[in-house]
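Colleague: below is the structure, and that's it, no one-letter string:
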């Protein structure tokens, strides 16, 4: 099998890179070992929410110079502020072309309401999630937070208490009981957000759902529900809003996250429409090199059929996705044996305070300033590393995981596209 580019990893970074390359007419394949980390995502995307010293970031462009001083090996610092902001805007446009409705701007963070009812700074949020301006508040005086009887992945009382304490709005709670869910509720292991949505999204169940929500909400100006409506499209939620004649918003639940799944599905649909190849349940096992260049890949499902690509992108994720592997002695990248930043001494991997920023979150593959992966201190000619496999940043404490994924993905896609186009230029 021959491709212009092969992307290893089917998460946010890998799919975004593959979509961008496919949009430019390059034959692209994605090798995805398992369920994407997007299934565990809130659906909101962070660009930069905090500097390494803990300073909150209201405007990411204004904070990039300070970030470069505090974290010179951060992927944003390697790429430079101009490239970061250009790729961030490009990412927002790409997501829009994938029919992903998001609210926000790269120039100014806003605050999203979390599943605990608190606020968290972010860059882009699904239109179904309640948000506030950076220093603003929700526009309602009275809201109803509605849980679902027997659903343990969302606690309405915690959300309501936080809204009242932090924003001073009146928040009532209620529990939805709907006969259509009784069969599903009988099996606790099956009573999860995705399965609930498959029932509630059925057209015949929408009127009964709307009637029960209207009864529970009373005179509340807005309803807040767990994200258990609208798995495949926004239409069921729009129907609810029309029947209730008031705003209805969703909050993410414990995984699997409906909002994250919708993001994954939209990116994959876009890739498929563009002719890209998605290889689910497959895994790259090893590579064959010619000098500093990768010439082919071997995968678990195509052991005797080499996958050849002129350009390769490593978007395999961090420890969670097995893009990095830890033993008691060392941390390494398992496919190519690339240089890894961090992990030299085991006692430096973590801190005793569970809530403190953990050093291991900044471990990852070393690259040059073009994001070409390093092996033996030198960049490989046709291997880019993007997303969570990169080192030099803490996606949690710095609030930049999705931003690094998207910015690095589109940077790599841009450089690869230029290289492929040069390869196709006729020689005189």
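Modeller: Done, it's in. Since we're looking at a predicted model, the values are computed, not measured.
Colleague: from here on, just use CA atoms for contacts and neighbour counts.
Modeller: Will do.
Colleague: chain center to stretch 232-245, what's the gap?
Modeller: Going by Cα atoms, centre = their mean, to the nearest Å, the spacing between the C-alpha centre of stretch 232-245 and its chain's C-alpha centre is 25 Å.
Colleague: give the buried residues for that stretch.
Modeller: Within stretch 232-245, the residues that count as buried by 16 or more other Cα atoms under 10 Å are 232, 236, 237, 239, 240, 241, 244.
Colleague: contacting residues for residue 255?
Modeller: By Cα atoms under 8 Å, 6 or more residues apart in numbering, residue 255 lies in contact with 39, 40, 41.
Colleague: this is the comparison structure:
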């Protein structure tokens, strides 16, 4: 099979790149090997939450010079401030056009309430999640009800309420907890493995009388001006949740639960549907295995389902993710990228030939192995044996040189590099 572009990985980076290319007439295929990290995410997208020295980031533009100085190998530093800001702004418009229901701006981070009652700086959040500006000293709703579901342990109302009051912005609030008692969920309660957000959502949306659910929420809220719920209401999109909000007349907000996360799943479903509607091909349940490389170009790609009949394209995009999705693999003697065996890079004293340099003694410290990924240039082209492969690009967390957990920049890197690569390919890869 022949395509204009083959993308390896169907997560946020791969789908964003694929949609941007399909919108401009390129014929793309995405090799998708199972669930993406999006299915386990909070649904919020981080551009940059803190600097390597631990300083909190409020304004990305103002923090960029210091950031680039501290971390010159980060993808943002390689691409340059102008390019990163342009692509972040472009993604905000892109998300709006796809009705992803995200709020926020690259100009300033905001706080989102976490499932444990903390406040986390982020770039974009679902508009159904409780948020507040960094400068806001008091949450506008004084009376808050945190409602769980009886028997559902992936969301803990008491823990959330206790921790929420520790934040100065919520110190003035009266936070009460309650539980929704829904008999229709009894069948799921008998099997803890089935009592998850996805299963609950299916029952609540399709097997429970809508009016009964609205009444149950109103009764449990007991007059609260804001109600925090676990994200278990609407698996495809926010339509069901918004219907509950309108029918109840309450200020309802939803918080992500332990994985799987409906907030992340909704976004992935939306992106995938858009990609396929534009004519893109999803090669689901397949896995890229190896490639033919000659003259500093990828000539053909072989996958688990196409081991004899090669896949051909003018350009290839590696969006395979990090350790979670085996985009990067740690073996006893070295850490490697398993499909093309590309050159890798890490932070600080990391040495791929010295296993002792992969970790630090202090468990809670950022670990060097977490910063490992493939090496790219300013065009996101990758490198093998010191030479650039001119038609192979990397996007998202497979790229090395930074620790996305420490910095809070995973989603930002994903979409910024994805849109950068789409631009490079559309310009002819020059």
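Modeller: Thanks, I have the structure now. Keep in mind the model is a prediction, meaning the values are calculated, not measured.
Colleague: from the buried residues of stretch 232-245 of the first structure, pick the one nearest residue 367 of the first structure.
Modeller: residue 232 (37.7 Å; Cα to Cα).
Colleague: just checking, what residue in the second structure corresponds to the closest one?
Modeller: Alignment note (TM-score structural alignment): residue 232 of the first structure maps to residue 236 of the second structure.
Colleague: which SS class is that match?
Modeller: Here residue 236 of the second structure is coil, with the state taken from DSSP: H, G, I helix; E, B strand; the rest coil.
Colleague: spatially nearest residue to it, not counting backbone neighbours?
Modeller: residue 266 (5.4 Å; Cα to Cα, 6 or more residues apart in numbering).
Colleague: do residue 383 of the first structure as well
Modeller: residue 312 (4.9 Å).
Colleague: what about that neighbour, which SS state?
Modeller: strand.
Colleague: how many neighbours does it have?
Modeller: Neighbourhood size, residue 312 of the first structure [other Cα atoms under 10 Å]: 28.
Colleague: ok, now which ones touch it?
Modeller: Taking Cα under 8 Å, 6+ apart, we find residue 312 of the first structure in contact with 5, 6, 7, 8, 294, 382, 383, 384.
Colleague: are we agreed that the third one is in a strand?
Modeller: When you say that, I think you mean residue 7 of the first structure. Yes - Residue 7 of the first structure: assigned to a strand according to three-state DSSP.
Colleague: what's the burial count for it?
Modeller: 27.
Colleague: just checking, it touches residue 13?
Modeller: No - with contact defined as Cα atoms under 8 Å, residue 7 of the first structure does not count as touching residue 13 (9.4 Å).
Colleague: find the residues that touch each one of these two.
Modeller: Common neighbours of residue 7 of the first structure and residue 13 (Cα under 8 Å, 6+ apart) are residue 315.
Colleague: one step back: distance to residue 256 of the first structure added to the contacts of residue 312 of the first structure, as CSV?
Modeller: Output for the contacts of residue 312 of the first structure, formatted as CSV (distance: Cα to Cα, whole Å):
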residue, distance to residue 256 of the first structure
5, 30
6, 27
7, 24
8, 23
294, 36
382, 35
383, 32
384, 30
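Colleague: residue boundaries of the helices in the stretch 151-300 of the first structure?
Modeller: With helices called from DSSP state H, counting those that start in this stretch, the stretch 151-300 of the first structure shows them at 156-167, 182-185, 193-200, 206-217, 235-244, 258-273.
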